[in-house]
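**Q** Mind looking at a prediction? Sequence and model below.
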Amino acid sequence: MKDNSQRPINSFYLQFILIIILGSAILFLRAVTVLPHLQSDSEQALRDAFSVTKANRELGKPYLVVGYPKSGTTSVYQFFQCSGLKTQHFCCCGDSSDHPPCEGSTMAVCILKNMANNRTMLEDCGDYDVYCQLDGERPVKAFQDTPRGFRGVLLEDGSLELHRTADKLDRTWLYRHFLPQHFHLQRLHEENPEATFILPLRDPEAWANSVFHWFEMRGRVVNEYIAFNHSIQRPGKQKAMEWLKRIYQEHTNYIREFVREHPSHVLVEFNIADPDAGKRLADAFHLDESCWGHHNKIGDRAKNISLKEILT
């Protein structure tokens, strides 16, 4: 006579396994629904990437664009400037230029100097309503006591990180892209606790391609990340695109999570490729959508800017 006592147990385990699989599938589908633009690199998935967090109250100033460069910051600048707000992009301190060469200082240099002198990051940098580009190239210079054959990249404490100019490999570390909206976001929050954060988004692959081909920005961004985390391995040209896509998505996640943890801020995020981007941005800030337009496409700007202007 056969022993059938194992059959109920097998049936129980089968049902248990099916429940686990079904539950996992539901959780996965929910994740895709909530964050579709993080689950796919396609522009179509980004098309609906728009939200205004806690927009049922007045938007606090200043307005800080916390997205990465080459994410439509020039279009955002043109939009707010056209709308009559005092707006900055790349240059600062009263300079009406929005791209290099600046008549005076860049916003990145102004912030770095303030940090070196224990001042608030945006102090005397123009007192703008809208800061569209906080980031920029770190200045490369030499002090009077800098050894011959060396130059240094400016750090937050005012010192220079020296590298030998005759050494081709060593001197590449002189070129770094200062990214305060990522590496100093906590301090920006502490000094501007009610600022409205603006996060313009684009397809990560399109962004990576733009950075990859915009002069030496790829190398400067890589160097900046490695400087803050020495465990990062230089990706190399073949893997650079995937690496850039990853850090872009990680920065997007970081900004969103930061606002969740710091509810004094309002986060306005939108996809610059969305045909309704202008309307959505205008609705969020109660402005005229006719001021929206795309600017600074690769090929147009690159024809008029020399490499020397970008790096100095």
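**A** In hand now; what should we look at?

**Q** okay, CA-based contacts and neighbour counts for the rest of this
**A** Fine.

**Q** Run through the helices of this protein in chain order.
**A** 6-34, 36-39, 43-46, 73-82, 107-116, 168-171, 180-183, 185-191, 204-212, 217-228, 236-261, 277-285, 307-311 (DSSP state H).

**Q** Looking at those helices, which is nearest to residue 94?
**A** Residue 94 lies closest to helix 107-116 among the helices of the chain, at 10.6 Å (Cα to Cα).

**Q** Does anything pack onto that closest one? Which helices or strands?
**A** On a contact count with 3 or more Cα pairs under 8 Å, 6 or more residues apart in numbering; DSSP states H and E, helix 107-116 meets strand 136-137.

**Q** which residues are in contact with the strand it packs on?
**A** Identification of contacts with strand 136-137 by Cα atoms under 8 Å, 6 or more residues apart in numbering yields 90, 106-109, 175-179, 220, 310-312.

**Q** out of those residues, which are buried?
**A** For the contacts of strand 136-137, a neighbour count by 16 or more other Cα atoms under 10 Å gives the buried set as 90, 106-109, 175-179, 220, 310-311.

**Q** The structure to be compared is supplied as follows:
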Amino acid sequence: MGSTSLQGFFGCAGYSATHWMCRRDSIKVHCAQCILNSVKEGLPPLQKCGQWADVFAEINGPVEGRLYFPQVELLEEIVRAYPNATFFLTFRSVDRWYHSITNFWSGLGAKSKKRTLRDEMVAANITGGPRDFRDRDFKDFFCKHVRRVREIVSRSNLVEIDIEDPATGRLMADMFDIDEGCWGRANVNFDLHPEIDRGQSVNVPHLILGKDMIRGKNGTMRERTLPKY
């Protein structure tokens, strides 16, 4: 929910940003898999994911044929390992979120098989997650996850944004000193949102390599510092 827009925002500015896929030694691997592998070996969660990105916008992904959600299953481990990291909690109308996951391809298998994100979330058996396809179960999980994140992540490290608020681009620009023009819609399902001009949506690759300089507000530039793990 808004993860591609987050990745595109920071990637546009010049930061290294990844979504769904990670990279280690020039080999692409799903972030969910390398995070789980790291924790199983007693390592910090991102240790086997290459440790090259400034921003990990979406870390759930396939593990043994099912979606795995490190941001749920390993939330405490991630927060403990990276106490200085900034964590994002993205919001939108919970009704529109449920409608979206009910019609959005999960990323697993062929699109023709119509396995939606809702289908895969039930199959994933997420801790505290929905056990059937009723919308109330998903909405309950949505709210429980928000409360849990707020309990575990320090308020000084947590950024909450409404991806449907037209002011979000300006707020993000002010907060991170990044050109407001970098904020935009990405990964739009035009079948669900025919009202959105296709020219207003951008396609964002899974991996965006950082630049030497960061594109700040009002055209200012500053040197990019390497990520610290």
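**A** Received the coordinates, thanks. These figures come from a predicted structure and were not determined experimentally.

**Q** Drop the TM-score for these two in here.
**A** Once superposed, the chains reach a TM-score of 0.71 (TM-score structural alignment, normalised by the length of the second structure), with 181 aligned residues with a Cα RMSD of 2.4 Å.

**Q** that older thread, now, which of the contacts of strand 136-137 of the first structure sits nearest residue 292 of the first structure?
**A** For the contacts of strand 136-137 of the first structure, the nearest to residue 292 of the first structure is residue 90 (18.9 Å; Cα to Cα).

**Q** Hmm, the closest one is touching residue 125, no?
**A** No: between residue 90 of the first structure and residue 125 there is no contact under Cα atoms under 8 Å: 11.4 Å.

**Q** Identify the contacts common to the two.
**A** With Cα under 8 Å, 6+ apart, residue 90 of the first structure and residue 125 have common neighbours residue 107.

**Q** Would you mind putting the contacts of strand 136-137 of the first structure into CSV with distance to residue 138 of the first structure alongside?
**A** CSV is the format used below for those (distance: Cα to Cα, whole Å):
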residue, distance to residue 138 of the first structure
90, 12
106, 10
107, 10
108, 7
109, 7
175, 7
176, 6
177, 6
178, 6
179, 10
220, 9
310, 11
311, 9
312, 9
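
**Q** ok, of those, which one's closest to residue 227 of the first structure?
**A** residue 176 (8.8 Å).

**Q** Return the closest of the buried ones among the contacts of strand 136-137 of the first structure with respect to residue 260 of the first structure.
**A** Set against residue 260 of the first structure, the nearest of these by Cα to Cα is residue 179 (21.1 Å).

**Q** List the contacts of the equivalent of the closest one over in the second structure.
**A** Aligned against the second structure by TM-score structural alignment, residue 179 of the first structure finds its counterpart in residue 69. Shown in contact with residue 69 of the second structure (Cα under 8 Å, 6+ apart): 32, 59-61, 126.

**Q** Narrow those to just the buried residues.
**A** If we count by 16+ other Cα under 10 Å, the contacts of residue 69 of the second structure have these buried: 32, 59-61, 126.

**Q** Present those as CSV; the columns should include distance to residue 191 of the second structure.
**A** Rendered in CSV, the data for those read as follows (distance: Cα to Cα, whole Å):
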residue, distance to residue 191 of the second structure
32, 28
59, 25
60, 24
61, 23
126, 28
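
**Q** For the aligned residue in the first structure for residue 15 of the second structure, grab the count of nearby residues.
**A** Taking TM-score structural alignment, the alignment pairs residue 15 of the second structure with residue 85 from the first structure. Neighbours of residue 85 of the first structure under the rule other Cα atoms under 10 Å: 13.

**Q** how about the nearest residue to residue 85 of the first structure, chain neighbours excluded?
**A** Spatial nearest neighbour of residue 85 of the first structure, excluding adjacent residues (Cα to Cα, 6 or more residues apart in numbering): residue 129 at 6.2 Å.

**Q** I'd like the distance from that neighbour to residue 83 of the first structure, if you could.
**A** From residue 129 of the first structure over to residue 83 of the first structure the distance is 11 Å, taken as Cα to Cα, to the nearest Å.
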